[in-house]
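J.: Here is a sequence together with a model predicted from it:
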Amino acid sequence: MSEIDGKVVAITGASSGLGEATARYLAAKGAKIVLGARREEKLEIIASDINKNGGSAIHLKMDVTNRAEVKALADMAVREFGRLDVFVNNAGLMAIAPLQALKVDEWDRMIDINIKGVLYGIAAALPVFEDQESGHFINISSVAGLKVFSPGGTVYSGTKYAVRAISDGLRHEVGKKIRTTTLEPGAIASELQSGTSHKESVDILNEFYKIAIPAETVAKAIAFAIEQPMDVDINEIALRPTIQDF
């Protein structure tokens, strides 16, 4: 039996890309999936597909910038399945543009989603994990959290460096019984590159993402971290296309 079988996994940003791929992949391995995202119609389709294929999935329309809604996702997992084993802080925004473009609204949005959204996920799941004396956070950073993405990625990289710092601190504080894994993906096929309104940056990203590898690549890395024995904590996984050189 897989270590994933029967585990209750909540995923933010689950309506597409990495979140959707992770939901489908873990469900196929026997996990009970709690899907959260803003686009309810997409969540309904994904949950329906999982359930039709013999898996178990429920969903909730929610926004990671709303703390109460993130808590509601964790609460739904406990209410419907009796526990919560893994919380995947996946929702993210990549709005690439030079600082001189002064896309301040997009800076604010990235901070709200990429940093505060992760913190809200921690705030929602940590009390549950502490009561259970077990649990696993999967926090999605980026290779841009290892090296500043240039040109145009200064603020985005800043948010993803923050995810790594928060994850490291969380691990030090609660790591005796609660696991924390940070993933740093490179170019992965998803909707992430469509997050900016800066035309020149859109063109650069569209060209760059021609090397992207499937979102299921990240799902497999997440599964690897989850399926380790409880006395093994996979701290970080960086993955990118072989051809990607940063």
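T.: Received it, and whenever you're ready, just let me know what you need. Numbering: from 1, shown residues only.

J.: alpha carbons only for contacts and neighbour counts from here, please
T.: OK.

J.: what ranges do the helices span in the chain?
T.: Along the chain, the stretches classed as helices by DSSP state H are 17-28, 40-52, 67-81, 104-110, 117-132, 154-174, 199-208, 216-226.

J.: quick one: which of those helices is nearest A189?
T.: helix 17-28 (7.0 Å; CA to CA).

J.: Just send the helices of the chain back as a markdown table, with distance to G92 and mean neighbour count too.
T.: As requested, these are exported to a markdown table (distance: least, CA to CA, whole Å; neighbours: other CA atoms under 10 Å):
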| stretch | distance to G92 | mean neighbour count |
| --- | --- | --- |
| helix 17-28 | 10 | 23 |
| helix 40-52 | 17 | 17 |
| helix 67-81 | 14 | 19 |
| helix 104-110 | 7 | 16 |
| helix 117-132 | 8 | 20 |
| helix 154-174 | 10 | 20 |
| helix 199-208 | 16 | 14 |
| helix 216-226 | 14 | 20 |
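
J.: could those go into JSON lines alongside distance to K61?
T.: Conversion of the helices of the chain to JSON lines gives the following (distance: least, CA to CA, whole Å):
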{"stretch": "helix 17-28", "distance to K61": "14"}
{"stretch": "helix 40-52", "distance to K61": "5"}
{"stretch": "helix 67-81", "distance to K61": "8"}
{"stretch": "helix 104-110", "distance to K61": "19"}
{"stretch": "helix 117-132", "distance to K61": "15"}
{"stretch": "helix 154-174", "distance to K61": "24"}
{"stretch": "helix 199-208", "distance to K61": "28"}
{"stretch": "helix 216-226", "distance to K61": "22"}
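
J.: Please compare the first structure with the one that follows:
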Amino acid sequence: MTSAKTSLLTGRPLDGRVAVVTGASSGMGAATARRLAELGAAVAVVARRKEKLDALAADIASTRGRVLVLPVDVTDRVAVRTAADQVAAELGPADLVFNNAGVQLISAIDELKVDDWQRQIDLNVTGVMNVIAAFLPHLTAAADRGAAADLINMSSIAATRILEKYSIYSGTKAYISHLTRLIRIELGRKNVRVSAIEPGMVDTELPDHVTDPDASALMSGLLHDIECLRDTDVAETVAFITALPRHVNISELTILPTAQPI
């Protein structure tokens, strides 16, 4: 839970809004779902691990938050479209989408770990596009009726940093960052705010997926040497972006631990 010490927002500035959070079973997704609910939004939590979503939903419901559990693999386009229909039917059309699901698998390019390459492309690129396709009609409808509408895509500083062995992961995140810049031109005219968040080192389970020894050493060194971002820091950033007045769009935001050198 976000502490009063780090909280930028008070009250319920997101009352009446309907949020969708993908990758919600842990880390930044779970923390963001909790924070948006705390600020008044009804929240649909989306991920593959139903047992973790159920635990998150119980946590949110215990503070009188309104939550919908959707155990969905975002790489399945039909399933994501069905989930969008469920959100509309049970909570109302979404006006806030945190497109957060992703995976990080690091290896040297000449190791030819093509299954890992494909998994990252499927989730980090195709999954993101499936969510946009399913929920964009919700967002444009919200904007048409004069409400705030937010699409926030989770990228990474890896989108712009040159990090050895991160080629496929970095490529997927570079796609997300540039996609966000491009679609903002179209959707901004429709009063849909589009944002990319590019965090540095966050203390979540994502590094647990990394098996490459050099990348693991880099991450464990950072975790040991500096105070890394917490998932609640990212959650607070999402909350801040979405609570701004409708005419204000933070289109791209890099958030780093103060002491992170790269």
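T.: That came through fine. This one's a predicted model, so the numbers in the text were calculated from it and none came from an experiment.

J.: care to give me the TM-score?
T.: Between these two chains, after superposing, the TM-score reads 0.94 (TM-score structural alignment, normalised by the length of structure 1); 245 aligned residues with a CA RMSD of 1.5 Å.

J.: Which of the helices of structure 1 sits closest to L183 of structure 1?
T.: Closest approach to L183 of structure 1 among these is made by helix 216-226 (7.9 Å; CA to CA).

J.: which part of structure 2 lines up with that closest one?
T.: Aligned using TM-score structural alignment, helix 216-226 of structure 1 spans residues 232-242 in structure 2.

J.: Quick one: average offset of the matching stretch versus structure 1, please.
T.: In the superposition against structure 1, stretch 232-242 of structure 2 averages 0.4 Å from its aligned positions (mean CA distance after the TM-score superposition for structure 1).

J.: Now do D112 of structure 1 against F137 of structure 1, distance only.
T.: 19 Å (CA to CA, to the nearest Å).

J.: Have a look at the two and say which one is more surrounded.
T.: Shown here are D112 of structure 1 and F137; by other CA atoms under 10 Å, F137 has more neighbours (27 against 20).

J.: Residue in structure 2 paired with that one?
T.: F137 of structure 1 maps onto L151 in structure 2, with residues paired by TM-score structural alignment.

J.: is it true that its match touches V194?
T.: Yes. Counting by CA atoms under 8 Å, V194 is a contact partner of L151 of structure 2 at 4.9 Å.

J.: residue range for stretch 123-137 of structure 2 in structure 1?
T.: Aligned by TM-score structural alignment, stretch 123-137 of structure 2 falls on residues 113-127 of structure 1.

J.: Need the contact partners of the matching stretch.
T.: 64-67, 70-72, 74-75, 84, 87, 89, 91-93, 137, 139, 159-160, 162-163 (CA atoms under 8 Å, 6 or more residues apart in numbering).

J.: now swap in stretch 167-177 of structure 2 and tell me
T.: For stretch 167-177 of structure 2, the surrounding residues in contact (CA under 8 Å, 6+ apart) are 104-106, 108-109, 117, 120-121, 124-125, 153-156, 158-160, 196.

J.: how does it look with 6 Å?
T.: Under the contact criterion CA atoms under 6 Å, 6 or more residues apart in numbering, stretch 167-177 of structure 2 has outside partners S155, A158, A159.

J.: In contact with the second one, which residues?
T.: Residues in contact with A158 of structure 2 (CA under 6 Å, 6+ apart) are S170.

J.: next one: L183 of structure 1
T.: Counting by CA under 6 Å, 6+ apart, L183 of structure 1 touches I140, S141, E236, I237, A238.

J.: same check, this time on L84 of structure 1
T.: Residues in contact with L84 of structure 1 (CA under 6 Å, 6+ apart) are V8, A77, V78.

J.: Counterpart of the last one over in structure 2?
T.: Residue-level alignment of V78 of structure 1 against structure 2, with TM-score structural alignment as criterion, gives A88.

J.: Kindly provide the distance from its match to T160 of structure 2.
T.: Note on A88 of structure 2: its distance to T160 of structure 2, by CA to CA, is 36 Å.

J.: do the same with P207 of structure 2
T.: Distance from P207 of structure 2 to T160 of structure 2, by CA to CA: 19 Å.

J.: between those two, which one's more packed in?
T.: Counted by other CA under 10 Å, P207 of structure 2 and T160 do not tie: P207 has more neighbours, with 18 against 13.

J.: Mind telling me what the more buried one corresponds to in structure 1?
T.: Under the alignment (TM-score structural alignment), P207 of structure 2 pairs with Q193 of structure 1.

J.: Return the distance of its match relative to M94 of structure 1.
T.: For Q193 of structure 1, the distance to M94 of structure 1 (CA to CA) stands at 6 Å.
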